[in-house]
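[1] Okay, predicted coordinates and the sequence, questions at the end:
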Amino acid sequence: MLDIKFVRENPDIVKQNIKNKFQDRKLPLVDEAIELDKKSREIKTEADNLRSKRNKVSKQIGELMKAGDKEGAAKIKEEMARDAARLKELEAEQPVVDEQLKKVMMVIPNIIDASVPIGKDDSENVEIKRYGEPVVPDFEIPYHTDIMESFAGIDLESARRVAGNGFYYLIGDIARLHSAVTAYARDFMINKGFTYVIPPFMIRSDVVTGVMSFDEMDSMMYKIEGEDLYLIGTSEHSMIGRFIDQMIDE
């Protein structure tokens, strides 16, 4: 999620970034966020001023009472009562406005890197590097599940009965191959200097809202019923959450 200060100070950059991502429907959210932020800061300023005034006036009432000026003290008390009522309104309004701002900010996309080519879909992808030449066989390539079934390495029907469509049992050498490829990829990246991490497979809602918008959350993650926990859709969610509320030195 972007820093509201960045959005406030760079609205044109944020809007252009939205256009670059072909999400023009989100353009009004930038001005909405700025207005909500302004309202939030105004509420906070007024509330802080009322609290400061309350502290000063309380001392003043004591001095007036001590001097025998009951009428003057009564007038100030009336004013304090009005201020207290207003402060109560502000304190109730502040979290509502802040929550509205948070929801809007969660939908505004992060700034894409300057090196990323602009394109409406993958048909406009730009080739950065090529390693070798692709081999195109002169025969029809079987579907991957057909290959696995020829080795008796996958059971889709049983998985469908157990969990529904989209699940599978990997069996025998195919299961071993799956583990071997995973191990190869792991060791390859370790040898490239990366650190291997197995993250939590569930995260709390405050971490979820720190890494994605509410719309994305609904489409990508499953909530554990009765618990403040979500199943991660990718390790990215847990890995970002690992550093939540921390400052990382560059």
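    Noted; the coordinates are in hand. Numbering: from 1, shown residues only.

[2] Going by C-alpha atoms from here, please, whenever you check contacts or count neighbours.
    OK.

[3] Give me the distance between stretch 173-182 and the centre of its chain.
    34 Å (CA atoms, centre = their mean, to the nearest Å).

[4] putting a second one here so we can go through both:
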Amino acid sequence: MLDINLIRENPELVKENIKKKFQDEKLPLVDEVIDLDIKFRQTKTKADELRAERNRSSKEIGLLMREKKKEEAEAIKERIVLINEEIQELEQAEAKLSEEIKDRMMVIPNIIDDSVPIGRDDSENVEVERFGEPLEKPFEVPHHIDIMERLNGIDLESARKTSGAGFYYLMGDIARLHSAILTYARDFMIDRGFTYYIPPFMIHGNVVTGVMSFTEMENMMYKIEGEDLYLIGTSEHSMIGKFIDSILDEETLPQTLTSYSPCFRKEVGAHGIEERGVYRIHQFEKQEMVVVCNPEDSKYWYDELWKNAVDFFRTLDIPVRTLECCSGDLADLKVKSCDVEAWSPRQKKYFEVGSCSNLGDAQARRLGIRVDGKDGSRYFAHTLNNTVVAPPRMLIAFLENNLNEDGTVNIPEVLRPYMGNKEKIG
């Protein structure tokens, strides 16, 4: 959510930003906010004037009563009754106008960084850098489900019976590999100075709307029937929510956190659930990294976060690249974002395994996350997040890149302590 002062003082900047995101249908919202804001301030001014009049009148009543001027005092009391009624009406109007302003402000997208490439959708995202040499295997690489099934590591049919499409049973060495990767990711981030968390896996509705746009909420979140609770789509949701209505001491920043959670997603929209595979599913597990910092430090931490993900994948011998998300591909709260993509020897192309995002002060404004500065100032924090790893999607890249022609899968050295020192499975 933007600062209302920005819309008051520079509405054309806000409109130009909307155009950059190809959301022209939202342009009228800016003028609507300005008009509603004028009415809100006029209403508030009138209410404040009446409160001041009421205070003066109350003092006057006291003086008149001491002077035995009871009739004059009673007349003023009657006037105060009318003032109170008018104030009540104005307060109701204020609340309604405030809610109407907020409803529109929540839909207006955040101001994107000047470095973000302009484009309509993910087809116009821009490759930034590659890490590791993409390898083509000297043999045909099977589909990842075939690899898992040959290793007796996955049962999709039983999952369809119990839960429907988009679920899975992992078994044996594949299940162990899945857990090993997450445990290694946890330790990897702890070694980089991040504090480890296991957060709540359900959050209240006001936290959901504080961390994401309404469109994301509708497409992703599962609501618990009859409860003000939603299953998290990523631990970022509950980790940022941890700071709701907080005032942080500037000296405690940055807060660098890494969290594990299961994730639950409806996956409504253009992609949906794939017919065969574990790339896009309703339930998965993830290790996340989250930073809460000063505004002037958020660009630095953005670079640190995506580098952490790249470094993690490279320790597992998986080639990756970073892809700068264009304006039209950015979710409304994001200032800047890049995808980390892993190489698929089977498809001979890269695919997304994580997303690094700088949200500026958007989440902090919605959730009331403020900072007390050393100079006595108070300001909104900046929040950032990135995926460390999210198996089983990451298992696709892992299995394909470490697959041998005989069907066995190599275990990189850093992962062996988590796999009973096995050098390969199969």
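    Sure, I can see it. The shown structure was predicted, so the numbers you read here are calculated from the model rather than taken from an experiment.

[5] Could you pick out the longest helix of the first structure?
    Identified as the longest helix of the first structure according to DSSP state H is helix 27-66.

[6] with the second structure superposed, average distance for that one?
    Compared with the second structure after fitting, helix 27-66 of the first structure has a mean deviation of 2.2 Å; criterion: mean CA distance after the TM-score superposition for the first structure.

[7] Could you identify the helix or strand that succeeds that helix?
    Next along the chain after helix 27-66 of the first structure, taking DSSP states H and E as the criterion, comes helix 70-107.

[8] Enumerate the positions of that following helix that are buried.
    Buried residues in helix 70-107 of the first structure, counted by 16 or more other CA atoms under 10 Å: 73, 76, 80, 83-84, 87, 90, 94, 97-98, 101-102, 104-107.

[9] post-alignment, it versus the second structure, mean distance?
    On superposition with the second structure, the mean distance recorded for helix 70-107 of the first structure (mean CA distance after the TM-score superposition for the first structure) is 2.5 Å.

[10] what's the angle from that helix to helix 27-66?
    In terms of direction (axes from the mean of the first three to the mean of the last three CA atoms, to 10 degrees), helix 70-107 of the first structure departs from helix 27-66 by 160 degrees.

[11] re the thing from before, summarise which helices and strands the longest helix of the first structure is packed against.
    In this structure, helix 27-66 of the first structure makes packing contacts with helix 4-9, helix 11-20, helix 70-107, judged by 3 or more CA pairs under 8 Å, 6 or more residues apart in numbering; DSSP states H and E.

[12] any chance of those in CSV, with distance to residue 61 of the first structure too?
    Below are those laid out as CSV (distance: least, CA to CA, whole Å):
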stretch, distance to residue 61 of the first structure
helix 4-9, 40
helix 11-20, 47
helix 70-107, 5
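
[13] of these, which approaches residue 242 of the first structure most closely?
    Among those, the nearest to residue 242 of the first structure by CA to CA is helix 70-107 (18.9 Å).

[14] buried ones in the helix or strand just after the closest one?
    For helix 70-107 of the first structure, the following helix or strand on the C-terminal side (DSSP H and E) is helix 144-150. Residues residue 148 are the ones in helix 144-150 of the first structure that count as buried (16+ other CA under 10 Å).

[15] swap in stretch 195-212 of the first structure?
    Of all the residues in stretch 195-212 of the first structure, those buried under the rule 16+ other CA under 10 Å are 199, 202, 203, 204, 207, 208, 209, 211, 212.

[16] mind checking how far the residue lying farthest from the centre of the second structure is from residue 62 of the second structure?
    No residue in the second structure sits farther from the centre than residue 68, which is 65.7 Å out by CA atoms, centre = their mean. Applying CA to CA, to the nearest Å, one obtains 10 Å for the distance of residue 68 of the second structure from residue 62 of the second structure.

[17] roughly how far is stretch 8-27 of the second structure from the heart of the chain?
    On CA atoms, centre = their mean, the centre of stretch 8-27 of the second structure falls 22 Å from the chain's centre.

[18] ok and the longest helix of the first structure relative to helix 11-20, angle-wise?
    Going by the same axes, to 10 degrees, helix 27-66 of the first structure makes 150 degrees with helix 11-20.
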